[in-house]
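K.L.:
3D model of this:
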Amino acid sequence: MGDPTTYHFDLDPALRPAHAPLEERWWPGIRDVALRASSARIYDPIVGVRAVVIHATAGGSSAGAASVIFDGNASFHWLVPDEDEPQHGAFVWATCHEARAAWHVRNGCSHPAIWDGRGRINHWSLGIEVVNRQVRSDDFSDWQVEATAQIVRYAWAKYPNLRHVVSHAMLDPGRRSDPGSLFPWSRFREAVLDAREPAVPELVSGAAGMEAVVPSPPFCMVV
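P.N.:
From the prediction side, this is the model:
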């Protein structure tokens, strides 16, 4: 078993895929609701995205996970179905607009290894929830691991400054343990870094460095 508080790896710009397709569907009725359970980003919604955070639900259903968004308590960008759900093996759920800051990490959390310890992580990250109860009797399926990796590859191709893939537990170790010690982090990392799609040409992958990214005025709701 691994220690989820150490789950983290960086993405090499030289290996960034030029394109990575993603099979996704919007969760029924959630698109408008997600606008009320998220914030306008204070960084540019494309070049300002710096990290992907991996979560696990600690519950056994996609419906239970999506309910927190309908309740307005939290949000995340994608939801990976469990193996006993009909969507498993077919597509992942989109649950929040990528251009919005979903509420998936506490506002006060940070880590020195992730963008030099910068706070307000929601404003420069994307969140993935994997449906899993985090107990020995509920293994993460091969497809869940592969689908989560493909979401990261999709985001890596789309967001030129994406550099970090990190667990929720590493960012909030005192309160969170997800995706849990049973999540096969090494296998997941290999799936992300296995360049199955053509890499972005060097001149393109080096464009739009983060030094050029300036936060927008902080007019939006703080999360």
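K.L.:
Every contact and neighbour count from this point should use C-alpha atoms.
P.N.:
Noted.
K.L.:
mind checking how far the residue nearest the centre of the chain is from Lys158?
P.N.:
In the chain, the C-alpha nearest the mean C-alpha coordinate belongs to Gly127, at 3.0 Å (C-alpha atoms, centre = their mean). Separation of Gly127 from Lys158 (C-alpha to C-alpha, to the nearest Å): 15 Å.
K.L.:
Which strands and helices lie in contact with the lengthiest helix in the chain?
P.N.:
Criterion DSSP state H: the longest helix present in the chain is helix 142-158. Packing partners of helix 142-158 (3 or more C-alpha pairs under 8 Å, 6 or more residues apart in numbering; DSSP states H and E): strand 78-80, strand 125-130, helix 185-193.
K.L.:
change it to 10 Å
P.N.:
strand 51-56, strand 78-80, strand 92-94, strand 125-130, helix 185-193 (3 or more C-alpha pairs under 10 Å, 6 or more residues apart in numbering; DSSP states H and E).
K.L.:
Helices of the chain, residue ranges please.
P.N.:
30-36, 62-70, 142-158, 168-171, 185-193, 202-205.
K.L.:
Kindly present those as a markdown table, with separate columns for distance to Cys96 and mean neighbour count.
P.N.:
Output for the helices of the chain, formatted as a markdown table (distance: least, C-alpha to C-alpha, whole Å; neighbours: other C-alpha atoms under 10 Å):
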| stretch | distance to Cys96 | mean neighbour count |
| --- | --- | --- |
| helix 30-36 | 5 | 16 |
| helix 62-70 | 9 | 18 |
| helix 142-158 | 14 | 22 |
| helix 168-171 | 18 | 26 |
| helix 185-193 | 22 | 18 |
| helix 202-205 | 27 | 13 |
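K.L.:
can you list the ones you listed in TSV and add distance to Asp44?
P.N.:
Conversion of those to TSV gives the following (distance: least, C-alpha to C-alpha, whole Å):
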stretch	distance to Asp44
helix 30-36	17
helix 62-70	23
helix 142-158	13
helix 168-171	22
helix 185-193	24
helix 202-205	18
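K.L.:
of those helices, which approaches Leu22 most closely?
P.N.:
Of all the helices of the chain, it is helix 142-158 that lies closest to Leu22, at 6.3 Å by C-alpha to C-alpha.
K.L.:
between the closest one and strand 125-130, how many degrees?
P.N.:
170 degrees (axes from the mean of the first three to the mean of the last three C-alpha atoms, to 10 degrees).
K.L.:
Please provide the structure for the following sequence as well, for comparison with the first:
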Amino acid sequence: MKIIDHKLQPGWHKPSPNHGGPLDGPTLLVMHYTVSGAGAKGVADYFASPAANASAHIVVGRDGDIRQVVPFNVKAWHAGKSVWRGRSNCNDYSIGIEIDNWGRLMRTADGQVRSATGKIVDPGQAVELTHRNESKPALWEVYGETQMKALVEVTRLILAAYPTITEIVGHDDIAPLRKSDPGPAFPMGRFTSLVGGRGDASVLTRKVIASRLNARGGPGLEFDKLGVFVSGSVVEVVYDSPGPWAQVRGVIEGGGEVVAWVSDQFLA
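P.N.:
Alright, predicted model coming up:
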């Protein structure tokens, strides 16, 4: 992947009509979630419509697909009313990245986990966390490894091409009273460390230190038990949340690989 004439190759989708004037010397990279299940192409097509009245420079799908609709030297309409370090209208000095993710989820009366649009979401893809700008916990969709690897790759490329960018922030940093994206499930610390070269995007593994560790279908005791990891089992970490639960992939007692949630305190 390369940036040629301010466009990703491959990755350039088609131009969005929703943009401003020239963007010279951007200093900020802003992370968003889409509140969507449409994939990178679906979101890019939406931004390519005048009716959207919004855009970001690029969209990163859950499957790692990357689409760009606004050249990096043109202002996209992604930040809205915003302020960072006393400077308003962040669209004037930032590049915006949309990550395809439902964001905030809800558990409905029928016991299902659903998106804001009512779409049923796999409970194994939800984690209960409290947003730093809020006081109560909520369910949020996790960000998968395939998506994160693609996001790290394209971010490194952008930073190399536009060295004037000195900070990476969330939409909830520049508009904290009205926006919550990319949300508490986005591993900002790990992401910025990987982008900065402090580590790599290789698989993270941990060892089970409990004699028997229940593997559950979601991050909580109320979720069904999918099996048991025995002491000494090595599991691949799919999502290491800041809360008491981690999502892992491994072989359970009796054979068979599962992706499940386990209590973080029993992993070394």
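K.L.:
ok, back up a step: the longest helix of the first structure aligns to what range in the second structure?
P.N.:
Taken onto the second structure by TM-score structural alignment, helix 142-158 of the first structure occupies residues 145-161 there.
K.L.:
mean shift of the matching stretch relative to the first structure?
P.N.:
By mean C-alpha distance after the TM-score superposition for the first structure, the fitted stretch 145-161 of the second structure averages 1.4 Å away from its aligned residues in the first structure.
K.L.:
So what's the residue count around the counterpart of Pro179 of the first structure in the second structure?
P.N.:
Aligning on TM-score structural alignment places Pro179 of the first structure opposite Pro182 in the second structure. Residues near Pro182 of the second structure, counting by other C-alpha atoms under 10 Å, number 29.
K.L.:
corresponding residue for Val92 of the first structure in the second structure?
P.N.:
Val92 of the first structure maps onto Ile66 in the second structure, by TM-score structural alignment.
K.L.:
tell me the contacts of its match?
P.N.:
Ile66 of the second structure sits next to 8, 10-13, 39-41, 44, 58-60, 98-99, 147, 150-151, 154 when contact means C-alpha atoms under 10 Å, 6 or more residues apart in numbering.
K.L.:
rerun at 6 Å
P.N.:
Residues near Ile66 of the second structure by C-alpha atoms under 6 Å, 6 or more residues apart in numbering: 11, 59-60.
K.L.:
Any chance you could list what contacts stretch 98-105 of the first structure?
P.N.:
So stretch 98-105 of the first structure is contacted by 38-41, 45, 74-76, 122-123 (C-alpha under 6 Å, 6+ apart).
K.L.:
Likewise for stretch 85-103 of the second structure?
P.N.:
26-36, 56-61, 79, 82, 140-141.
K.L.:
about what we covered before: verify the stated contact: the match of Pro179 of the first structure with Thr34.
P.N.:
No. The pair Pro182 of the second structure / Thr34 is not scored as a contact, 8.7 Å apart, by C-alpha atoms under 6 Å.
K.L.:
is it true that Ser82 of the second structure touches Pro176?
P.N.:
No. Ser82 of the second structure lies out of contact with Pro176 (C-alpha under 6 Å); the separation is 8.6 Å.
K.L.:
Looking at those two, which is more packed in?
P.N.:
Legend: neighbour count by other C-alpha under 10 Å for Ser82 of the second structure and Pro176, higher for Ser82 (20 against 16).
K.L.:
quick one: the equivalent of the more buried one over in the first structure and Arg133 of the first structure, what's the gap?
P.N.:
Mapped onto the first structure by TM-score structural alignment, Ser82 of the second structure lines up with Cys109. According to C-alpha to C-alpha, Cys109 of the first structure and Arg133 of the first structure sit 24 Å apart.
K.L.:
what do you get for Thr57 of the first structure?
P.N.:
Distance from Thr57 of the first structure to Arg133 of the first structure, by C-alpha to C-alpha: 7 Å.
K.L.:
How about Ala102 of the first structure?
P.N.:
For Ala102 of the first structure relative to Arg133 of the first structure (C-alpha to C-alpha), the value is 22 Å.
K.L.:
So those two - more neighbours on which side?
P.N.:
Ala102 (31 against 20).
K.L.:
give me the stretch of the first structure that the one helix or strand Arg249 of the second structure maps to matches.
P.N.:
According to DSSP states H and E, Arg249 of the second structure maps onto strand 245-251. Following TM-score structural alignment, strand 245-251 of the second structure has no partner segment in the first structure.
K.L.:
helices and strands around that strand, which ones?
P.N.:
strand 234-240, strand 257-263 (3 or more C-alpha pairs under 6 Å, 6 or more residues apart in numbering; DSSP states H and E).
K.L.:
I'd like the ones you listed as a markdown table, with distance to Phe186 of the second structure and mean neighbour count appended.
P.N.:
Formatted as a markdown table, those follow (distance: least, C-alpha to C-alpha, whole Å; neighbours: other C-alpha under 10 Å):
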| stretch | distance to Phe186 of the second structure | mean neighbour count |
| --- | --- | --- |
| strand 234-240 | 10 | 19 |
| strand 257-263 | 17 | 21 |
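K.L.:
Now distance to Val228 of the second structure too, for those, in TSV please.
P.N.:
As requested, those are arranged in TSV below (distance: least, C-alpha to C-alpha, whole Å):
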stretch	distance to Val228 of the second structure
strand 234-240	12
strand 257-263	10
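K.L.:
Nearest to Arg114 of the second structure, out of those strands?
P.N.:
So among these, strand 257-263 is nearest, using C-alpha to C-alpha, at 18.6 Å.
K.L.:
how far does that closest one sit from the chain's center?
P.N.:
20 Å (C-alpha atoms, centre = their mean, to the nearest Å).
K.L.:
cool, stretch 157-169 of the first structure as well?
P.N.:
7 Å.
K.L.:
ok now do Gln125 of the second structure, which residues does it touch?
P.N.:
Counting by C-alpha under 6 Å, 6+ apart, Gln125 of the second structure has contacts 141-142.
K.L.:
How much space separates it from Ala185 of the second structure?
P.N.:
10 Å.
K.L.:
ditto for Tyr143 of the second structure
P.N.:
7 Å.
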